[in-house]
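Peer 1: Sequence plus predicted model, see below.
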Amino acid sequence: MDQDKLRMLLEHLQHGKTDIEEVMERLKDLPYEDIGFAKVDNHRELRNGFAEVIYCAGKTPTQVQGIVQVMRRDGASILGTRASKELFKSVRAIAPEAVYYEDARCIVIDPKKKKQEEPLIAVVCAGTSDIPVAEEAAVTAETFGYPVDRIYDVGVAGLHRLLGEMPRLRQADVVIVIAGMEGALVSVVGGLVDRPVIAVPTSVGYGTSFHGITALLAMLNSCASGVTVVNIDNGFGAAYSACLMLKMNERRINH
C-alpha cells in the first residue's frame, strides 16, 4: 500500500465513508505478510517510496507466483528482475497484464504512471553489449514512473558519438553511465555534466577485464567529481538510487 492509498483510506474513515473494521482489515497485513517461503514487505513503499522488487533468479515459478499474488492484491506496481522467459510465462498465467522486457530480463505489472514532465533520467551505455544492463536500469526507472532517455553505443572508442549527444545529456537530471572493458566512459561523462552521475560497471570485456572488476576499480578511482558507483551489472540498483534522488527533490519542492 502506497502513501496515497493509505491517506485516502484514512480520509474515508475520517469522513465516515468507511468504518474501523474495514480499515483494520485493509491494514492487517502491514508491515509484512508471511506466506511461508517469503515474507512479503507490504510496508516497503510507505517506508522507502517504492514497492518491494522481486529478484527472480533462484526462485521457483510457484514462489514468484505466490509473491506476485500478494503484491497484486495490494495494488502495488510490480517489478521482477533477472527473470527468464519461462518464469514470465508462469507469472502471466496468473497476471495476464504482465509485460516481459527481454533485454532487461524484467517482468512489469501495473507500472506507475509516467511523469510527462521532467525530472528525466538519462541511461548511457558504452557499447551494444552493455544494453542488457542499461535496459534493466531503464525499465526499473520507468516502472517507478520516471521518463528515461536512452543514449546507447557512445563509448570512448568513438568519442565523437558521445559529444554529439551532449544536448540530450544536459537535459537530464540524473545520468546513469554503463560501461564494461576499462570503464572509461563514466569519467568522460562525469567531466562534462553538472548532474549526479551513477556508474555501473559491466562484466563485458576480454580476459583482463576480469568479468567487470577492471571497470569497477576504474570507476571507483574516477577523477571526475560527483560519480557514485554501484556493483557490477547492477542496472537495477543504479536506477533505484536515481529515482530516490529525484523523489527526495520532489518532496522538498512540494513542501
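Peer 2: Arrived safely. Small disclaimer: the values here were computed from a predicted structure and weren't measured. Residues are numbered from 1 along each chain as shown.
Peer 1: CA only for contacts and neighbour counts going forward, please
Peer 2: OK.
Peer 1: tell me how far stretch 21-37 is from the chain's mean position?
Peer 2: Distance of stretch 21-37 from its chain centroid, counting by CA atoms, centre = their mean, to the nearest Å, is 26 Å.
Peer 1: Between the two ends of it, what distance do you get?
Peer 2: Taking CA to CA, to the nearest Å, the first and last residues of stretch 21-37 lie 29 Å apart.
Peer 1: in it, what counts as buried?
Peer 2: Within stretch 21-37, the residues that count as buried by 16 or more other CA atoms under 10 Å are 29, 33.
Peer 1: And the longest helix seen in the chain, what does it pack against?
Peer 2: Counting by DSSP state H, the longest helix found in the chain is helix 235-254. Packing partners of helix 235-254 (3 or more CA pairs under 8 Å, 6 or more residues apart in numbering; DSSP states H and E): helix 131-143, strand 174-179, strand 197-201.
Peer 1: next, the one to line up against it:
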Amino acid sequence: MDEDSLIKLLENVKEGRVGVEEAVSDLKKLPFEDLGFAKVDQHRNIRNGYPEVIFCQGKTINQIKVIVQKLMTCNNNILATRAGKEVYEGILEVTGDAVYYETARIVAVKRRNIIVTDKTIAVVTAGTSDIPVAEEAAVTAEILGNKVDRIYDVGVAGIHRLLANTGHLMRANVLIAVAGMEGALASVVGGLVDKPVIAVPTSVGYGANFGGLSALLTMLNSCASGIGVVNIDNGFGAGYLASMINKL
C-alpha cells in the first residue's frame, strides 16, 4: 500500500465508508519494507502487539543500524537480541534511547513506557552458568511490560535451594525454567506449581550434554504436566511466550 492508498483508506474511515475494524484488518495485511538485504515487517506491531525483533547474529553493524532506523519510523520500542557491545555502540549512533543489557546480550530502544501487568513471571535457573540465557528471557519479558522475579542457582543438585523459594514459585503466573546438564529442573518446578512452565534447555554441560541436546530431550520427556519447551538457549523465545501467556 503506497502513501496515496493509505490516505484514501483513512479518508474512507473518516467518511464512514469503511469501518475501523475493516481498516485495521487491511493494515495488518500490508507488505514488508524491502531494504535489499532485509525485508522489514513494519506491521508486525499491528498484528502481534510488538514490533519485529532484530536478531543481530550474522548481521553487520551497518545492516543493524539501517534496520533500527527503519523500525523507528513506525514503532516506539525496539528490541535487538544476540547483540555484542559493538552493536550497542552502532545503535547509539542512530538513537540515544538505546540501553544495553550486557549479560542478556540485548539492546533495547525505549521511547515509550509499556504498561506493566500486575502478574509476575518467575525465571528460574539450575546454575549460575545458565544466567546469560535466563537474562535474555527475563529482560525480554521486562521490556514487553512484565514484572519478573529472578530465582537463580537453585538446581536439583541442591534441591533445598529451590524448595526454599517455593513461595516465589507459587506466586508467579508463568514460570521459565532454564537448565543445562541433564535439565531436570523443569520437571521439578512443573511438579510444584499450578501454572504453565516454559522450559529452556541450555548448552551448558560436559561432552555427553551434546551442546544442550540431553537437557532438551529430558525436558521434552518430562513426566510433569503443564510444561512447554523452547529450543536450546532460546531465552528470547521463552520470554516472549511467557509475556503472551501473562497478558491473556
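Peer 2: Sure thing, it's come through. For clarity, every value in this text was computed on a predicted model and none was experimentally measured.
Peer 1: TM-score of the superposition?
Peer 2: Here the superposed chains carry a TM-score of 0.86, computed using TM-score structural alignment, normalised by the length of structure 2; 229 aligned residues with a CA RMSD of 2.2 Å.
Peer 1: what sits up against stretch 177-189 of structure 1?
Peer 2: Contacts of stretch 177-189 of structure 1 with the rest of the structure, by CA atoms under 8 Å, 6 or more residues apart in numbering, involve 123-127, 130, 133-134, 155-156, 197-206, 209, 212, 214-216, 218-219, 222-224, 227, 235.
Peer 1: no no, stretch 144-164 of structure 2
Peer 2: By CA under 8 Å, 6+ apart, stretch 144-164 of structure 2 touches 50, 114-128, 131, 138, 141-142, 165, 168, 179, 184-185, 188, 240, 243, 246.
Peer 1: now do the same end-to-end measure for stretch 75-83 of structure 2.
Peer 2: Terminal residues of stretch 75-83 of structure 2 lie 20 Å apart, using CA to CA.
Peer 1: coming back round to it: can you say which of the contacts of stretch 144-164 of structure 2 are buried?
Peer 2: Buried among the contacts of stretch 144-164 of structure 2 (16+ other CA under 10 Å): 50, 120-127, 131, 138, 141-142, 168, 179, 184-185, 188, 240, 243, 246.
Peer 1: In a markdown table: the helices and strands packed on helix 235-254 of structure 1, plus distance to residue 90 of structure 1.
Peer 2: As requested, these are arranged in a markdown table below (distance: least, CA to CA, whole Å):
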| stretch | distance to residue 90 of structure 1 |
| --- | --- |
| helix 131-143 | 20 |
| strand 174-179 | 31 |
| strand 197-201 | 30 |
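Peer 1: Check whether residue 108 of structure 1 sits in a helix, strand or coil.
Peer 2: Secondary structure, DSSP: H, G, I helix; E, B strand; the rest coil: residue 108 of structure 1 is strand.
Peer 1: who are the neighbours in contact with it?
Peer 2: With the criterion set at CA under 8 Å, 6+ apart, residue 108 of structure 1 makes contact with 77-80, 98-100, 143.
Peer 1: from these, which two are the most distant?
Peer 2: The two members of the contacts of residue 108 of structure 1 with the most space between them (CA to CA) are 77 and 100, at 14.2 Å.
Peer 1: For ChimeraX, what selects the buried ones among the contacts of residue 108 of structure 1?
Peer 2: Of the contacts of residue 108 of structure 1, the buried ones can be selected in ChimeraX as follows, counting by 16+ other CA under 10 Å:
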select :77,78,79,80,98,99,100,143
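Peer 1: Next step: the contacts of residue 108 of structure 1 restricted to strands.
Peer 2: Secondary structure from DSSP state E places 78-80, 99-100 of the contacts of residue 108 of structure 1 in strands.
Peer 1: List the contacts of the spatially closest residue to residue 227 of structure 2 that is not a sequence neighbour.
Peer 2: With CA to CA, 6 or more residues apart in numbering as the criterion, residue 227 of structure 2 has its nearest non-adjacent residue at 4.8 Å, and that residue is residue 197. With contacts defined as CA under 8 Å, 6+ apart, residue 197 of structure 2 is in contact with 174-177, 186, 189-190, 226-228.
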